[in-house]
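>>> Sequence first, then the predicted structure, then my questions.
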Amino acid sequence: MTSHNSFSIYRSVDEDEAALHIEDAPEARKTPTSRSSRIWDLPTWQKIAIAAIVAACVAFILGYLATRRPCAACVTNGPDNEMVSEDYLQQEPKTMDWADLKDLFNQFLKNGQQIESTIRKFSRIPHPSGSLENQNLADDILQQFRNFPVDHTWVESHYATLQFPNRARPNTVKIIGADNETLEVFPFQEQDPYCPYSAVATAKAGLVYVNYGRKEDFVALRSWKVKVTDNLVIVRTGIITFAEKVYNAERAGALGVLIFPDMDRSAVYGHVHLGTGDPNTPGFPSFNHTQFPPFKSSGLPKIPAQAIDKRTALSLLSALDGIEGPSDWRSPNSPSHALGPDLKTRGNLVQLEVNNVERSVELVNVFGSITGRFEPEHYIVVGAQRDSWGPGAAKSGVGTAILLELMRSMTLMVEGGFQPRRSILFVSWDGGDFGSIGATEWLEGYLSMLHLKAATYMSLDTPLLGDEKFVARSSPLFRTLIENIIKQVDNPRQSMQSIYENAKQNGDWNSEVFAPLAVDTGGFAFTAFAGVPALEFSFVKRSNPYKYLDTKYDTYDNLNSLVDNRLPAVALTLAQVAGLSLMKLSHDRILPLDYTAYNTLLLEHLIGLKTYQSKLEPQGLTFSWLYSARGDYVRATDRLKKAIKHSDLQNEKMIQFFNVRIMRVEFYFLSQYVSAINYPYRHILIGRGEHTLDALMEQLGRDQIDTSELHKQIALFTWTLVLCTFDTNRK
């Protein structure tokens, strides 16, 4: 292959300039003049011979130039080579329709054995953030990324302050007698879980059973005259996150929280920071030992929390006195018991002591990218958590295996002719078990440009917890895309039936499949914090859920047993859903996101608000401005839809203009009126804070409304919705 480096090109130019300077010299001008004068002195026959030779040479050169083709080397070298012809640069890329792309992807995807090998490899032993085992896996993934023909690979490090058990002073739960003597100690084994970001404190009080720890559970206890304030609470896992359970308990006045597993005897791991990212640097990226700000996340609890096993929980529950809770509050395989707060032995109290310690840890995110042809500056990001407190077969193993399989398949497709319009960014995130720290710190580092660069995010965290029901947690913008994809993928339990058809058999497929983004995931941070539409999906069991998630028993064999020894096949189905979605997002001319989805969703929310209209009248308030803003939003989306329909979609500048508009839809729902530091989740529909719809609904639901606060909340929500109203001329 012929190549020309910059040195040879510049050298050629210098020689030409030197020749020109020589011809300008007086001595040089004399020589050609004297020689040309001698030609006319030659005999006539010699003149005719010279003319014939010159004419033949000119004819040969003209014929060669008319029929020549670019050299193979020039064409092979591609657009980065200076010798590539203009004809090559103007050639259209090889076009592939959806059927061809789907067939090509399925051809390269059939690699269940590799998926099985990767899951086993990444779930042999625990590999939490900061451990040597996790660092070794990061090195392994980086090497695999480099083995694929991707365009770029790199790593980014963040230094976060994480919380770990104090081996010198272990956390304890005790029964304390009336004379302050220790009557019973419930010991924790060295590998038993803890709750990262718990307050380090000791609390001694009565104990109240609060079911799942939801808001409605605390409301029920209040109606039954069961006192939660100034007491410890014991809560079972499920329904909501650990952080939400502790947050609700703290708001109810509890002094501490004990969390026990609903399904199994093993204690369950879970952080209690109501948010994502490093809570010690809220709103700031933790790059290169960034100077930490003098404040912490408002989502950190002020009360201690500790995970306990089922045996300890049953002992504590059996000691409670007071009224008995309803039957649907009873944990499986648990006898009936009272709700507390008193213990049967009067004067006895429960003491919780948490002594967790903090340590600065380097988190490593691993990146690999495929560059898009027409919109290389727009990225489709797909990521998976790598770390795990336990072996992590379900937590991180399956997601990492699918991530690597997607990268392998996509790079082979590119070699086979697939040319994505947009770039694809594959990421292995660190710090997932501590609240998606790796992903959130990356978002914080590039927050100012993400809504212009990151088109969408696809999360592969915890994608397999069964094989019966497909659940997509996402921004509403993805719903049409997911519906189309699951119509083309077979259900893992029945090959002649699509995932969509299976969902329709079990009721309303829309409610069967779609759910809101989970608050403790990276996908939630992408949308609620950065305004990037996010998608995460999984297969689950309808009954008998996977009881080993976030425990030391989350192994390949246990997960494989849950899906009847078909783990590689089910994981391959998930990879097919992810891969087809990824191809549509990176290949379609217009991003396949339904930017009209919020029209209906906003209407549903406003109908809910309308029921509180009577409470507004005494305050001299109305929702009419809010209704008007929603109407403007609908009209704006209609204008954009018509503009796309009637525009020249062969014009690349026009296509990119429309795609940027679509990319910003979710971003406009981030309130511009609150600080990203005080309220990092600024999304008015799924975020947290005084600017959100939830805060407004909660205020309206109170018996005594804070008029000043209500005015503020209506203004924050309405003004953000007004700014969501985009038109095709806005830039």
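That came in fine, so what should we check first?

>>> Only C-alpha atoms from now on, for both contacts and neighbour counts.
Noted.

>>> Looks like V519 contacts G277 (just checking).
No. Using CA atoms under 8 Å, V519 is not in contact with G277; the gap is 11.9 Å.

>>> And those two? Which one has more around it.
Between V519 and G277, G277 has the larger neighbour count (other CA atoms under 10 Å), namely 30 against 21.

>>> doesn't the more buried one fall inside a helix?
No. With DSSP: H, G, I helix; E, B strand; the rest coil as the criterion, G277 is coil rather than part of a helix.

>>> For it, which residues are in contact?
Applying CA atoms under 8 Å, 6 or more residues apart in numbering to G277 gives the contacts F434, G435, S436, I437, G438, A439, T440, E441.

>>> what number of residues lie near the last one?
In terms of burial, E441 registers 27 neighbours under the definition other CA under 10 Å.

>>> this is the other structure I want to compare:
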Amino acid sequence: MTVDMPIDEAMHFIKSIPSIEYLQYHLDMYASQCPLAGSKTDKSLTEWTKESWIRYGIKDTHIETYYPVLNYPQQRRVALLRNSTVVYEATLGEAKGDGMPPFHAYSANGNVTAPVVYVDYGRWTDFQFLSIRGIELNGTIALVRTGGDITHGLKIKMAEKFGCVGVLVFPDPENSRDVLDRVEKGSAQYGYYSVGDPFTVGYPAIENATYTPFEKAKNIPKIPSLPISLKDALPILEGLEGNGIQKITGPCYFSGPSKAAVNLVNINDYKARPIWNVVGRIKGHTEPQRAIIVGHHRDAWDDGAVNPSTGSAVLTELVRTLGILLEKGWKPRRTIIIASWDAQKYGSVGSTEWVEHHKAWLQEEAVAYLNVDNAVSGKYFTAQASPLLNQLLYQVTHQVQDPDTGDSIYTVWKSQHEALQDKHVYFTSFADTQENKSVSLTKLLTTDADHTAFFSHLGISSLSIGFKNKVHGMQHGLYGTIDRADVSYSTLQYHQALTQLWGLLALRLSSDRLLPLNPHDYALEMNHSIHKISAYKGCSGFSSISLSLRALTTTSIEFKTQMDDWHQQLLVKKHYSRKLKQQIVQANQRLLEFEKAFIDPHGLSSDRPWFKHLIYGPDLSTGETVAFPSLMDVIENDDFIFMQREEKRISHAIHHAQTLLLS
């Protein structure tokens, strides 16, 4: 078979090759390991992954080593003291497993003894609620629950701002009553500032790199913290009874401060440690300089069947599928790079160091990054994506069958999305026109995953897909292991479906002559977002941005019409004119540069130079993704002068994106 295998035939193979038996084998292999980043087990699994990929036909596979600073726990303690007498000594572990004890990545060393204050989710509003009611926060240890749309790191940051000397984080009891001794780990990095190694921000942690001193690192806390179980939190919460105030909503715990004190000890061994990314390459035969990157992280806090083992199993099965395609004579038009990232749990370290290391050519040639994180923990398809990739995602989900219903994944996804909208009232403070309404089934890309460096730092269009439970809170603990993942035949069918989806996305982006990217969806989503922001706190209509978006919307419609015409010509013609070929080349270049038009080399602000995407980025107080993050920053500060500056900067970026389509 020649390199000109029709794409329909290649799509057929991608849907028919993925095997339940191989997926089970891969899942068993990955779930049996305990690959904490930088550990001996991690190195062993790295080698097995590399050898497997080579055996499956991706001959150009190698290991890239980086040397970020990582912390391993040495000493931990949480003890409840009454009159200097220990009344409760926390176990600080889970009842199952003998892996690394629970800790926070990049948590500060410390030994503090202080009263405890319960601060709900640990958001700015939660601390403020207590502060204005006269609850003493300074010099206390904050006890907070997980969730609340705020990262672990920002919970600790908020506690620092209000003068707390330590933080304890326990699983939200509304989701954890069935497993009292589950501990939810996480990274203490401040997700609004950067991801990756916090001691080499903006450049790769290669061997003998220059590391920022701990006291000067801007992205990590200076007070100690530990994750604890609900079982260990309950005696502390009971000690708050009758002290302070109770919130009206949520668990009815008293705020404190407690009369009893808690001794929190957190001592870590910080040093540069090797981590290993496995990188495979399938060279494109027509545009080899252009690349699509497919990736998933391999590391875990402990024996993680749900996260990351399900994703590693799917990625390796995708490698096997592509290897068989290569044997049949298929070659992609553009290069496909496949990556198994390390140290994601610490803060997407492996992927970020790789992106920073290869920044120059990625900025010029990378087409898209396709990520899977928590691959299969249920039957509900979910996707985060750049709007540029929405239509491709809809097309591909139409082509893969949902194992449970027999309908297309798109049909089930859309039905679930509509059901969710029925339960939650959408923002309706502006005219509900097609231009203003968000019609996307996708969610915003989070800023704490392996796609972050690609999307938020370099402006490479990205997506992340998977099948989730309605509520899934076990991905960061030992209770996310193989017995709880319920790996039945039905569950493995969703692994198979995800392999098919991932493969079809990679195939289309690597092999379509005209890149399957749609700028019009971007214009629609930005219109939706700016109208929401305009109604927020009674802000102005941001006329400059609105005018730029109006022009972009018109231009994107015209560009889509032209693309549809080119696509039709490609379908009906066996031989293409030189003019058509040149038009396709130029269109692809404009599509490649479109997302990058929203990148400001100076960053979101002087305080946040690493995050550079002006349209989507982390909120300053929660770390959650918001639209127009730099604009939201100044709105929150009621700074009219800076608001005008940000509006002008964003408007200029949108205008630049429009001119690319006009070129």
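Yep, it's here. Note that the structure is predicted; figures quoted are calculated from it, not measured.

>>> Overlay them and tell me the TM-score.
Here the TM-score for the pair of chains, by TM-score structural alignment, normalised by the length of the second structure, is 0.85; 612 aligned residues with a CA RMSD of 2.9 Å.

>>> quick one on the thing from earlier: okay, and which of the contacts of G277 of the first structure map to helices?
Cross-referencing the contacts of G277 of the first structure against helices under DSSP state H gives I437, G438, A439, T440, E441.

>>> Tell me the one of these nearest G579 of the first structure?
Comparing those against G579 of the first structure with CA to CA places A439 closest, at 20.9 Å.

>>> Residue in the second structure paired with that closest one?
Alignment note: A439 of the first structure maps to S351 in the second structure; criterion TM-score structural alignment.

>>> same thing with T153 of the first structure?
Superposed on the second structure with TM-score structural alignment, T153 of the first structure falls opposite T61.

>>> Nearest residue to its match in space, ignoring adjacent ones along the chain?
Spatial nearest neighbour of T61 of the second structure, excluding adjacent residues (CA to CA, 6 or more residues apart in numbering): G280 at 4.0 Å.

>>> A strand includes the one you found, no?
Yes. Assessed by three-state DSSP, G280 of the second structure belongs to a strand.

>>> Kindly tell me how buried it is, as a neighbour count.
Counted with other CA under 10 Å, the neighbours of G280 of the second structure add up to 23.

>>> counterpart of it in the first structure?
Matched to the first structure by TM-score structural alignment, G280 of the second structure sits across from G368.

>>> Distance-wise, check that match relative to M407 of the first structure.
The spacing between G368 of the first structure and M407 of the first structure, counted by CA to CA, to the nearest Å, is 9 Å.

>>> which residues are in contact with both of the two?
Common neighbours of G368 of the first structure and M407 (CA under 8 Å, 6+ apart) are F145, F426.

>>> now, which of the contacts of G277 of the first structure sits nearest T241 of the first structure?
Set against T241 of the first structure, the nearest of those by CA to CA is G435 (11.1 Å).

>>> ok, now which ones touch the closest one?
Contacts for G435 of the first structure (CA under 8 Å, 6+ apart) come out as H271, H273, G275, T276, G277, D278, D520, T521, G522.

>>> I'd assumed S266 was in contact with K310 of the first structure.
Yes. Between K310 of the first structure and S266 there is a contact under CA under 8 Å: 6.6 Å.

>>> and the gap between the residue nearest the centre of the first structure and V674 of the first structure?
With distances taken as CA atoms, centre = their mean, the residue of the first structure nearest its centroid is G523 (3.3 Å). Distance of G523 of the first structure to V674 of the first structure, computed by CA to CA: 21 Å.

>>> next one: D588 of the first structure
Going from D588 of the first structure to V674 of the first structure by CA to CA gives 35 Å.

>>> and if you look at K47 of the first structure?
Applying CA to CA to K47 of the first structure and V674 of the first structure gives a distance of 90 Å.

>>> what do you get for L723 of the first structure?
For L723 of the first structure, the distance to V674 of the first structure - CA to CA - is 14 Å.

>>> All the helices of the stretch 251-400 of the second structure, in order from the start?
310-327, 349-357, 359-365, 390-398 (DSSP state H, counting those that start in this stretch).

>>> Could you name the helices and strands sitting against the shortest one?
The contact analysis (3 or more CA pairs under 8 Å, 6 or more residues apart in numbering; DSSP states H and E) places helix 359-365 of the second structure against strand 287-297, helix 458.

>>> about what we covered before: who touches the match of T153 of the first structure in this structure?
Neighbouring residues of T61 of the second structure by CA under 8 Å, 6+ apart: K50, W53, I54, V278, V279, G280, R281.

>>> Ok, N277 of the second structure next?
N277 of the second structure neighbours (CA under 8 Å, 6+ apart): T46, I63, E64, T65, A339, S340, W341, D342, G350, S351.

>>> Any quick ChimeraX command for the buried ones out of those?
Those of the contacts of N277 of the second structure that count as buried under 16 or more other CA atoms under 10 Å are selected in ChimeraX with:
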select :46,63,65,339,340,341,342,350,351
